[in-house]
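In: Provide a 3D model corresponding to the input given below.
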Amino acid sequence: MMIQKQKTLTIYALPLVLLCIPLVGNIISKEVNWSATDFLIAGVLLFSTTFLINLVRHKIKKQSHRILICVFVLIVLALIWAELAVGIFGSPFAGN
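Out: Presented below is the predicted three-dimensional model:
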């Protein structure tokens, strides 16, 4: 069984693992073209999402509320990511 410190470390390691996917793609393929700014923005989004989910895990006692809030946070992450990538809402931050 994992102790609380190991769970927290695992949760915060997940964004690093996810950021390794485009990094490897950037290295081995010409089709993936992420700049340092792209990695920075993705890192901020992923780590802030991780922080919020970890905060919810520790502060919210009722399991159903925890799940609902975490799903909401993940949906917001997906919408922001999609807006930055392709511009589904047409904001000034929209991607190409």
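In: When you work out contacts or count neighbours from here on, use the C-alpha atoms and nothing else.
Out: Noted.
In: any idea how far the residue nearest in space to the middle of the chain is from residue 11?
Out: Per C-alpha atoms, centre = their mean, the C-alpha nearest to the average position across the chain is that of residue 46, at 2.6 Å. If you measure residue 46 against residue 11 using C-alpha to C-alpha, to the nearest Å, the figure is 11 Å.
In: which residues of the chain fall in helices?
Out: Per DSSP state H, the chain carries helices over the ranges 4-28, 36-59, 63-86.
In: Ok, which of those comes nearest residue 94?
Out: helix 63-86 (4.9 Å; C-alpha to C-alpha).
In: I have a second one here; can you model it like the first so I can compare?
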Amino acid sequence: MAKTMDTGGRARGRWNPVLWGGAGLLLLLPLVAMQLTDEVNWTAFDFIVFGALLAVALGGWELASRRIGRRAWRVVAAIAIVAAFLLVWASLAVGL
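Out: This is a model prediction of the structure:
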């Protein structure tokens, strides 16, 4: 993975804009689905909650990827963040 230097002199991955852009596209998927079918019926609150969930997950990844030096520990952090994201998302989806 190619790296650039941030203002603090630490290496920063170039994948971060791709991840944030992908999250933005993921947030737009329900909006597109709402135009195509009546099966998807999200309110503004649903979009806000999903956007906040994505922001927290990717913010956690930003923090972890900048703080953790070893690749193996970054993989562990990524798995933990994805697992937490999916757990919260599933809990909200079924209304626990």
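In: what's the TM-score for these two chains?
Out: Remark: TM-score between the superposed chains equals 0.81 [TM-score structural alignment, normalised by the length of the first structure]; 88 aligned residues with a C-alpha RMSD of 1.8 Å.
In: Turn the helices of the first structure into JSON lines, including distance to residue 94 of the first structure.
Out: Shown next, in JSON lines, are the helices of the first structure (distance: least, C-alpha to C-alpha, whole Å):
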{"stretch": "helix 4-28", "distance to residue 94 of the first structure": "20"}
{"stretch": "helix 36-59", "distance to residue 94 of the first structure": "13"}
{"stretch": "helix 63-86", "distance to residue 94 of the first structure": "5"}
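In: Pull the contacting residues for the residue nearest to the centre of the first structure.
Out: 15, 77 (C-alpha atoms under 8 Å, 6 or more residues apart in numbering).
In: mind checking how far it is from residue 3 of the first structure?
Out: Distance from residue 46 of the first structure to residue 3 of the first structure, by C-alpha to C-alpha: 23 Å.
In: swap in residue 30 of the first structure?
Out: 42 Å.
In: residue at max distance from the center of the second structure?
Out: residue 38 (26.3 Å).
In: roughly how far apart are that residue and residue 67 of the second structure?
Out: Applying C-alpha to C-alpha to residue 38 of the second structure and residue 67 of the second structure gives a distance of 44 Å.
In: ok, the alignment partner in the second structure of residue 28 of the first structure - how many residues close by?
Out: Using TM-score structural alignment, the partner of residue 28 of the first structure in the second structure is residue 36. Residues lying near residue 36 of the second structure (other C-alpha atoms under 10 Å) number 10.
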